[in-house]
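> Just to be clear, the model below is a prediction. Sequence and coordinates:
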Amino acid sequence: MSQRFVSIILLNYNSHRFTIDCVESIVAKTKGVAFEIIIVDNNSNPADVAALETLTAQPNVRLVRSRINLGFSGGNMLGVQAAGSQATYYYFLNNDCVLRTDVCTQLADFMDATPQAGLSGAQMFAGDGSRQQTFGYLPTLGSKLLGHGAVRRFNPALYPPLQQVYTQPVQVPFIMGSTLFVRASAFQAIGGFDVAHFLYVEEEDLAKRLQRAGYTAWLVPEAEYVHFTGQSTTRNYDIEKEYYISLFHYFRKYHSWPERVLFRLYYFIKNGRKFRRDPIFGRLAWFIGRGSPMRESLRYRQTIGHK
């Protein structure tokens, strides 16, 4: 066990209370592996950063500050650069999570025993204790046009039921980004996260590239954590727009231009038909119709902060 080392990377953006609780749960629960915690602050306000400084009194906790908000992928890649070279596994954990079990040991045990696994994740629970969906399906035209139930009939192995209660590890298409436990050698071999993804679709892209490199993704349900979903990100039109910027970047990477045209039409109609419910959907439909240009990403609307 002493040979296994987990570099746990947390992102903080003006949410130090969640980060402190997350760190405390990691320290309390992790018993079977050596670990370090790298906190990457994505250009929070000075008071929030100052509150995190108390955590660095612990020998295995480090705080890395960025003078610009690097988003999910960029922030985690900064954490990887700061992590020790001895890492066997990287654990990218949302800061608004707390561990219910010894997740790092449980996932490391599974990955040690499953060499083809490049990625795994723990079972998610909500703050009220309810079991939550922890994996998803990679977007395909078939699933969008026919529905998941129809495509599951043709290839059930690619579409394990989302709401089923699993008691044994199950191979899945991708793991939710709040709990990404990744084999360090595999992660390094594919170049890590694609930093063109700012806030969304990073987990789908990571799973897709690991899959192409011959690795698989797994849900390990005996490992459990709580995710206080959405507490660290406020959703608004710009945030919704950011999702489609990342989604269509994914489509440009992995789908032909005729498929991309159909995807654009699908999402244009999906949002456009709901504009009477909320004008934001009409604005999103127009944005998708314009091609979801990356130049309108929030990453390009910020300034460099002070040291």
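Nice, thanks for sending it over.

> Only C-alpha atoms from now on, for both contacts and neighbour counts.
OK.

> Contacts only, for the residue nearest to the spatial centre of the chain.
Nearest to the geometric centre of the chain sits Gly177, at 1.8 Å (Cα atoms, centre = their mean). The neighbourhood of Gly177, defined by Cα atoms under 8 Å, 6 or more residues apart in numbering, consists of 92-94, 202-203.

> go on, Ala150?
Ser143.

> That one and Arg264, how far apart?
Applying Cα to Cα, to the nearest Å, the value for Ala150 to Arg264 is 21 Å.

> Of the contacts of Gly177, which belong to helices?
Taking DSSP state H as the definition of helices, the contacts of Gly177 contribute 202-203.

> quick one: the strands in the chain?
Using DSSP state E, the strands found in the chain span residues 5-12, 34-42, 61-66, 89-93, 97-99, 117-125, 135-136, 170-172, 174-175, 179-183, 216-227.

> ok, and the closest non-adjacent residue to Gly142?
Of all residues not flanking Gly142 in the chain, Val151 sits nearest, at 6.6 Å (Cα to Cα, 6 or more residues apart in numbering).

> looking at it, that neighbour is touching Ser143, isn't it?
Yes: the pair Val151 and Ser143 qualifies as a contact (Cα atoms under 8 Å) at a distance of 6.1 Å.

> and of the strands of the chain, who's closest to Gln302?
Ranking the strands of the chain by proximity to Gln302 (Cα to Cα) places strand 34-42 first, at 11.8 Å.

> Tell me how far the residue of the chain most remote from its centre lies from Lys208.
Taking Cα atoms, centre = their mean, the residue of the chain most remote from its mean C-alpha position is Arg276, at 31.8 Å. According to Cα to Cα, Arg276 and Lys208 sit 36 Å apart.

> what's the answer for Ala87, then?
With Cα to Cα as the criterion, Ala87 and Lys208 are 23 Å apart.

> another one to put next to it:
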Amino acid sequence: MYDVSIITVNYNSSNDTLNMIESVKSKTTLNYEIIVVDNNSSLEEYKKLEVIKNIDNIKLIRSRLNLGFAGGNMLGFKEAKSDYIFFLNNDTLLINGVIDILYKDCKDDDSIGLISPQLFDENANKTTTFRYFPSVAEKFFGKGFANFIATKKRYNNKKEYENIIDVEVVSGASMFFQRECFENIGGFDTDFFLYCEEEDLSKRVSDSGLKVCFEPNAHLIHLCGKSTGRNFKVEREFIISYFRLVDKHFGFIKKNLLKLHIFLKYLFKANKNETNKKLFDFILEKDKQKYSLRNEQKMSDE
């Protein structure tokens, strides 16, 4: 039995995965296993991972179909053999003993269901690690009003903290769970292909009565800040996931107000460029799921 199962999903970024594994090795004292799920990368990229095949505490799983972020992580979870599960993006690097710290936090306080470390970019600048769950009050009247009417303290994610705090949503790049909590809430909802998984998971942990926490003393680099051009299909996928999220967690009035907000947001942006115009047109589509990237995935031969 391991102390922690670390699960990561690789998609055509094997060098990142290998670098992440090396950082785990150098910064972790616990007895851990690493489960790498290759989400139907090119054969060339997959073969780069063969160097880890014969390492005892590392398991490599090849999916011949891109299952998306949620599906890939759930495939890895099926192989996990510990009471604590760390879903860790492959484009991350441990700065300090992140896994040891999060493990101790959960051991010391069994009311923590999900906890996440402080993230930094590749230039060692702190980045946003936690945020608020979508709300009608915030979307229409701003954070100040939402904070004023909140029934529990809402922390400012721009400030620095010294101790663990309770938050609403943590970053999907690094989510450390009690296994029992993760199983009790049903794990990742695999109907999300990309985006909004962390909002959904964090909300379900909170609804179960356990805490979602931010640990400012555990430090992790997340390399997602690399510059990329706008991609219409990826931005469209966010809209698909966001609509699913609000349909799942809000009643009729609130979910439609949140949809109205995003409708108005893209309406005002529609004349700025062609991508925004196409995204606005897409919001008017009734059956958004049929446009998901999930439907474009093809099974590979190897």
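Structure's in. What do you need? Keep in mind that what you see is a predicted model, and the values were worked out from it rather than measured.

> Please say which position in structure 2 the residue nearest to the centre of structure 1 maps to.
Matched across to structure 2, Gly177 of structure 1 falls on Gly172, judged by TM-score structural alignment.

> Val212 of structure 2 - how many residues pack around it?
By the other Cα atoms under 10 Å criterion, the neighbourhood of Val212 of structure 2 contains 27 residues.

> Could you double-check that it sits in contact with Asp166?
Yes: between Val212 of structure 2 and Asp166 a contact is recorded at 5.7 Å, counting by Cα under 8 Å.

> After alignment, which residue of structure 1 pairs with Asn157 of structure 2?
Match for Asn157 of structure 2 (TM-score structural alignment): Leu162.

> Give me the neighbour count for the nearest residue in space to its match that is not next to it in sequence.
For Leu162 of structure 1, ignoring the flanking residues on the chain, the nearest one in space by Cα to Cα, 6+ apart is Gln133 at 6.3 Å. Gln133 of structure 1 is flanked by 16 other residues according to other Cα under 10 Å.

> again with the one 10 residues further on
Using other Cα under 10 Å, Ser143 of structure 1 is surrounded by 16 other residues.

> Counterpart of Ser206 of structure 2 over in structure 1?
Under TM-score structural alignment, Ser206 of structure 2 pairs with Gln211 in structure 1.

> Now do Gly63 of structure 1 against Lys144 of structure 1, distance only.
Actually, residue 63 of structure 1 is Leu rather than Gly. Separation of Leu63 of structure 1 from Lys144 of structure 1 (Cα to Cα) stands at 41 Å.

> repeat for Ser178 of structure 1
Using Cα to Cα, we find Ser178 of structure 1 at a distance of 24 Å from Lys144 of structure 1.

> Who has more neighbours out of those two?
Ser178 (23 against 13).

> okay but that one is in contact with Leu99, surely?
No: contact between Ser178 of structure 1 and Leu99 fails when scored by Cα under 8 Å: they sit 11.7 Å apart.

> Can you tell me, leaving aside adjacent residues, what's nearest to the counterpart of Asn147 of structure 2 in structure 1?
Using TM-score structural alignment, the partner of Asn147 of structure 2 in structure 1 is Arg152. In this structure, Arg152 of structure 1 finds its nearest non-sequential neighbour in Tyr159, 5.4 Å apart by Cα to Cα, 6+ apart.

> ok, the one you found - contacts?
By Cα under 8 Å, 6+ apart, the neighbours of Tyr159 of structure 1 are 137, 148, 151-152, 172-173.

> again with Phe193 of structure 2
67-71, 241, 292-294.

> Pick out whichever of those sits closest to Leu18 of structure 2.
Phe69 (18.5 Å).

> Structure 1: which residue goes with that closest one?
Under the alignment (TM-score structural alignment), Phe69 of structure 2 pairs with Phe72 in structure 1.

> Next: Phe282 of structure 2.
By TM-score structural alignment, Phe282 of structure 2 lines up with Phe287 in structure 1.

> Among the contacts of Tyr159 of structure 1, name the buried ones.
Buried members of the contacts of Tyr159 of structure 1, scored by 16 or more other Cα atoms under 10 Å, are 137, 148, 151, 172-173.

> out of these, which are inside helices?
Among the buried ones among the contacts of Tyr159 of structure 1, the members falling in helices (DSSP H) are 148, 151.

> Export the buried ones among the contacts of Tyr159 of structure 1 to JSON lines and append columns for distance to Ala34 of structure 1.
Listed next are the buried ones among the contacts of Tyr159 of structure 1 as JSON lines, based on distance: Cα to Cα, whole Å:
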{"residue": "Tyr137", "distance to Ala34 of structure 1": "32"}
{"residue": "His148", "distance to Ala34 of structure 1": "40"}
{"residue": "Val151", "distance to Ala34 of structure 1": "42"}
{"residue": "Val172", "distance to Ala34 of structure 1": "27"}
{"residue": "Pro173", "distance to Ala34 of structure 1": "29"}
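
> now, the most widely separated pair of the buried ones among the contacts of Tyr159 of structure 1?
Farthest apart among the buried ones among the contacts of Tyr159 of structure 1 by Cα to Cα are Val151 and Val172. That separation is 15.0 Å.

> Next, find the distance separating the residue nearest to Leu162 of structure 1 from Val172 of structure 1.
Taken as Cα to Cα, the span from Gln133 of structure 1 to Val172 of structure 1 is 12 Å.

> do Gln3 of structure 1 as well
28 Å.

> on that earlier part again, the match of Asn147 of structure 2: what's it in contact with?
158-160.
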